[in-house]
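> Next come a sequence and a model predicted from it.
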Amino acid sequence: MTEIVDYELYDVPPRWLFLELETSDGLVGWGEPVVEGRSKTVAAAVEELLDNYLLGRDPNRIEDHWQAMYRGGFYRGGPILMSAIAGIDQALWDIKGKRFGAPVHELLGGRARDRIRVYQWIGGDRPADVGEAAAEQVEAGFSALKMNATPEIRRVDSPAAVEAAVERLRSVREAVGPEVEIGVDFHGRVTKPMAKRLVAALEPHEPMFVEEPVLPQHNDALAEIASHTTTPIATGERMFSRWDYKEVFEDGTVDVIQPDLSHAGGITEVKKIAAMAEAYDVALAPHCPLGPVALASCIQVDACSPNALIQEQSLNIHYNETSDVLDYLADPSVFEYEDGFVDVLDEPGLGIDLDEEYIEAQSEEPVDWHNPIWRHDDGSVAEW
């Protein structure tokens, strides 16, 4: 019987963690198990799962392994455990695809599309100069963009704060016209009263969606927020399993879900979440401000999910100050964006070939990324 015999973890810049999983017959699979700013914590969880359970087992039994890793612990869920499972799951699917000489989407029922639309980030954490940046990205070939709605914002803020958010979106819309989609990310920074005001104020400029208008622990407020706008509501990057999504599907106020393939249990779990969403007429737009393994995993699920809408990707995102997605690939052309789309990956497994020498060299560099701690003008902690 083929067994999982070894693994290696690589903490690499700008803020990513790669897992290399090896089998007794020489196959290698890659995963990206990381919580941004908590890579060392997730690495410990990966080691615990592999050392205590997966080493020595048959790599082909992916569903069984997923169930054992999730249900084998008395305490379940949450970002750390689900991200550890996600990266291991990605690596197992990579191995299985390579064993059968097929891309992962072929093993999940085959492609439902030939390519998937992608969007490009503009504006940074505290959005600025977004009109000019938007025009540049459209000139580069993107037909969809995403920007943060606001910097830090008070629990109940001034009309000027609302107008500043409106002006940013207006400047982008005027720069790119009505043909370009613009996602507006509230980033969980906004409280319910301000979210109600902002969604109404932004609507005349027709955003593609408003993302994470409130933190997921306040998802019970989404229905009231949605009642103030016809703009689609998107959420899900901080939701980690199909059980987390169950209530928003039943509630009916979310139009686009954004599970993260490196946080929400990997390919196995996100494919199930996507199928649940399809039953509720909800679109899929996976969250992915991460590296090439996470992006490849997203594209494999997008390929075989009829309700996939658009794909986030992190090329030139403001977090990637030292290394970028393409730097870690032996063949960067697999993520070539044309007319705002990327082709479905069709090589075996996840469909990418990583540059192992570069990964090893980069893993020697110090990596200590943490998101900033923002504060309001009165000294209290603000949501980032």
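Yep, it's here.
> contacts and neighbour counts: CA atoms only from here.
Will do.
> Test my guess that Thr230 contacts Glu203.
Yes - if you go by Cα atoms under 8 Å, Thr230 and Glu203 touch, sitting 7.5 Å apart.
> Looking at the two, which is more packed in?
Comparing Thr230 with Glu203 by other Cα atoms under 10 Å, the one with more neighbours is Glu203, at 18 against 12.
> Second structure for comparison follows:
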Amino acid sequence: MKTDKNLTISDVRVSVSCPGRNFVTVKIVTECGIYGVGDATVNGREMAVATYLQDHVAPCLIGRDAHQIEDIWQYLYKGVYWRKGPINMASIGGVDMALWDIKGKAAGLPVYELLGGRSRKAVGVYAHATGNTVDDTLDRAAALLEQGFKAVRLQTAVPGLDGSYGVLGDKKDYFQLQNDRPLPPELPWSTRKYMNSIEELFVEARARFGKEVELLHDVHSRLTPIEAARLGKMLEPFDLLFLEDAVAAENQDSYRIVRDHTTTPLAIGEIYNTIWDCKDMIQNQWIDYIRTAATHAGGITALRRIADFAALFHVRTAPHGAPDLSPICHAAQAHVDLWAPNFGIQEYVGFGTDASNEVFSYDMSVKEGMIHVGDSPGLGVDFDEDAAAKYPYNRSYLPVTRLEDGTLWSW
């Protein structure tokens, strides 16, 4: 791409702020004044990635041509002996998003045009409905359907357990779960209680909403492979869009066992950091949806590579969309979603709060259950450093789960 603008990188700034949630934001500035922004947040380890960026990555970027996205990506990945890992890959992801943002601004085009253009008019999403009881969850799902959403993930508290994944009770966020102790809150888990109660949620959901609504559920890695296989088989009559994170993510071969026993579609990948983490599951077609996030898997460059590889094996994309990803990541994923021919669905829990909307502005909107991306050059997102300074970092952790006998379990 030819341009008369000097896109030599002159400054790299890393900000950690907490406008509701902690975010690590990368801002790369070029000599001509064009800048780009990226999201490098690793929830609960924000300062580790910020230090890595400031002390190790930023000095390597000064003086480089911001147009050379692929070479910079390879330099940051292959150029260190210690490859992969969440801190390294989130750092690369933040830098990569910022470089794509710069390239789009220099070209005067939105990033999805640089990727090859739209494959669809908008990005289909699924929303979250959670509650302390089945009726509470379904009432919240009904409200989302009335707003125009066509797909809803259902989570409800497990009877007999004081706390369940996705259900915060009277707490609005994880900061409140910690109370006055800035340590990970601990939640109990019982596989038997969960398995004895989960079917009712989907029996009632189908009875209330019929067969046209897309329903999803997240196990959050709580089960063994054979337990997950049993759950998948149990839920087959309810025709889920997918069952997410049924088994812990490290052992890819576990999904062969689940796949052999159920036709319920399977999704995984939100904590994966590279294509290598999901290679076997994709090429063996043990999963149906890959859920890697732009921030945690190395940015737009890596997400596009994973999508292309997955397409060869009939696996669709469904990027992670949790609130610990900033609007920059949500925008980056929306651009990839618009382009990816094998896009499936995008997780959506909102782009931000009133506080985060002071810090981030974005050219995206949600109508009738779809994300509509504007035609602003680059990612269409901006970051207000002065506003961010009003919201200092607030140490927070995700919860820890233990079995009822005290054994540490997957959260």
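Thanks, I have the structure now. For clarity, every value in this text was computed on a predicted model and none was experimentally measured.
> Give me the range in structure 1 that the longest helix that structure 2 contains lines up against.
Taking DSSP state H as the criterion, structure 2 has its longest helix at helix 86-107. Counting by TM-score structural alignment, helix 86-107 of structure 2 falls onto residues 79-100 of structure 1.
> Can you tell me the residue that sits opposite Val162 of structure 1 in structure 2?
By TM-score structural alignment, Val162 of structure 1 lines up with Met195.
> Which parts of the stretch 251-400 of structure 2 are strands?
266-268, 289-290, 316-317, 346-347, 360-362, 364-367, 370-373, 381-383, 400-403 (DSSP state E, counting those that start in this stretch).
> Distance of the closest residue to Asn148 of structure 1 other than its chain neighbours relative to Leu284 of structure 1?
Once flanking residues are discounted, Asn148 of structure 1 sits nearest to Asp185: 4.7 Å by Cα to Cα, 6 or more residues apart in numbering. Asp185 of structure 1 sits 16 Å away from Leu284 of structure 1, going by Cα to Cα, to the nearest Å.
> all strands for the stretch 101-250 of structure 1, in order.
Under DSSP E, counting those that start in this stretch, the stretch 101-250 of structure 1 gives strands at 115-121, 144-148, 181-185, 209-211, 233-235.
> Turn these into TSV, including mean neighbour count and distance to Ala91 of structure 1.
Shown next, in TSV, are these (neighbours: other Cα atoms under 10 Å; distance: least, Cα to Cα, whole Å):
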stretch	mean neighbour count	distance to Ala91 of structure 1
strand 115-121	21	22
strand 144-148	25	29
strand 181-185	22	30
strand 209-211	26	29
strand 233-235	26	26
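> okay, the ones you listed in JSON lines with distance to Ser241 of structure 1 next?
Below are those laid out as JSON lines (distance: least, Cα to Cα, whole Å):
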{"stretch": "strand 115-121", "distance to Ser241 of structure 1": "23"}
{"stretch": "strand 144-148", "distance to Ser241 of structure 1": "25"}
{"stretch": "strand 181-185", "distance to Ser241 of structure 1": "21"}
{"stretch": "strand 209-211", "distance to Ser241 of structure 1": "18"}
{"stretch": "strand 233-235", "distance to Ser241 of structure 1": "13"}
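> Perfect, I'm done here.
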